[in-house]
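Enquirer: Need a 3D model of the sequence below.
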Amino acid sequence: MPRHNIFAMPFSRVYPMYVQKAERKNHSKAEVDEIIRWLTGYDQQGLQRQIEREIDFETFFAEAPAMHPNACLIKGVVCGVRVEEVEDPLMQKIRYLDKLIDELAKGKAMEKILRQ
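Expert: Predicted coordinates for the structure are as follows:
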């Protein structure tokens, strides 16, 4: 199976785009960070450290302390792809994050985004 280009892309290059997307819809960087921390198990210092290290997506998710057990409840379509049907585990994690940021930008309540 071919390796996706996004796997080698620095997380720190995409992270500002997540923040911009949220801010365009009157949401904050803090909310984006909360979503990322919920999904990956990073604390705020750990998340900031990963951004500063400019690691790629593959490393970002490989070093994540623990994917949230409710991540499997993330369903829906992002970029024309149904996230629950993505076969590659790393690509699915990336799509989960994309979907959560999309939900924030669309104004969904944080409790629902975090599957609480």
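Enquirer: from here on, contacts and neighbour counts on C-alpha atoms
Expert: Fine.
Enquirer: contacting residues around the lengthiest helix in the chain?
Expert: Under DSSP state H, the helix in the chain containing the largest number of residues is helix 89-105. Under the contact criterion Cα atoms under 8 Å, 6 or more residues apart in numbering, helix 89-105 has outside partners 7, 18, 21-22, 24-25, 27, 32, 35-36, 39, 57-58, 61, 71, 74, 76-78, 83-84, 86, 110, 113.
Enquirer: Sequence B follows; please return its structure for comparison with A:
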Amino acid sequence: MTGHRIFGVPFASIYPLYVTKAERKGHTAEEIDHVLSWLTGYDEAGLKRTLADEVTLEQFFADAPAMNPNAQLITGTICGVRVQEVEDPLMQKIRYMDLLVDEVARGKKMTSILRGS
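Expert: Okay, here's the model as predicted:
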């Protein structure tokens, strides 16, 4: 495997951290699922399947039914890095996902998180 170590991390190990982060701030797993579905095109069954199969983040995005064309509207900073400036396409998708989860946890309006969708 080439690239960053994060690419080989199972999505199933990241997902519960996202849910925990949202729940600590009074939000739900359903909200996380909603933004993940918006970003990747996975439906509920597809998300569950990726969790059960323990696919890597690289495979999670490679198999995504349809990345949302409005994902390019996602801007902001995650871990001190501006997501719109990330050069590696896979790392950018991971950062988009991180930023969306942060926005849910911060209580941002869903219409704003989904970039007006």
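Enquirer: I only care about the contacts of helix 89-105 of structure 1 that end up buried; give me the PyMOL line for that.
Expert: Once 16 or more other Cα atoms under 10 Å is used to decide burial, the buried members of the contacts of helix 89-105 of structure 1 can be selected in PyMOL as follows:
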select buried, resi 7+18+21+22+27+32+35+36+39+57+58+61+71+74+77+78+83+84+113
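Enquirer: Among the contacts of helix 89-105 of structure 1, which ones are in helices?
Expert: In this view, the contacts of helix 89-105 of structure 1 that belong to helices under DSSP H are 18, 21-22, 24, 32, 35-36, 39, 57-58, 61, 110, 113.
Enquirer: In TSV: the residues you listed, plus distance to Q92 of structure 1.
Expert: Below are those laid out as TSV (distance: Cα to Cα, whole Å):
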residue	distance to Q92 of structure 1
Y18	17
K21	20
A22	21
R24	25
V32	18
I35	16
I36	14
L39	12
F57	12
E58	12
F61	11
M110	21
I113	17
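Enquirer: Could you identify the most distant pair in those residues?
Expert: When these are compared pair by pair using Cα to Cα, the farthest-apart members prove to be R24 and E58, with a separation of 27.5 Å.
Enquirer: Report how many residues lie close to Q45 of structure 1.
Expert: Counted by other Cα atoms under 10 Å, the residues lying close to Q45 of structure 1 total 9.
Enquirer: Make sure I have this right: it is in a strand.
Expert: No: counting by DSSP: H, G, I helix; E, B strand; the rest coil, Q45 of structure 1 is not part of a strand but helix.
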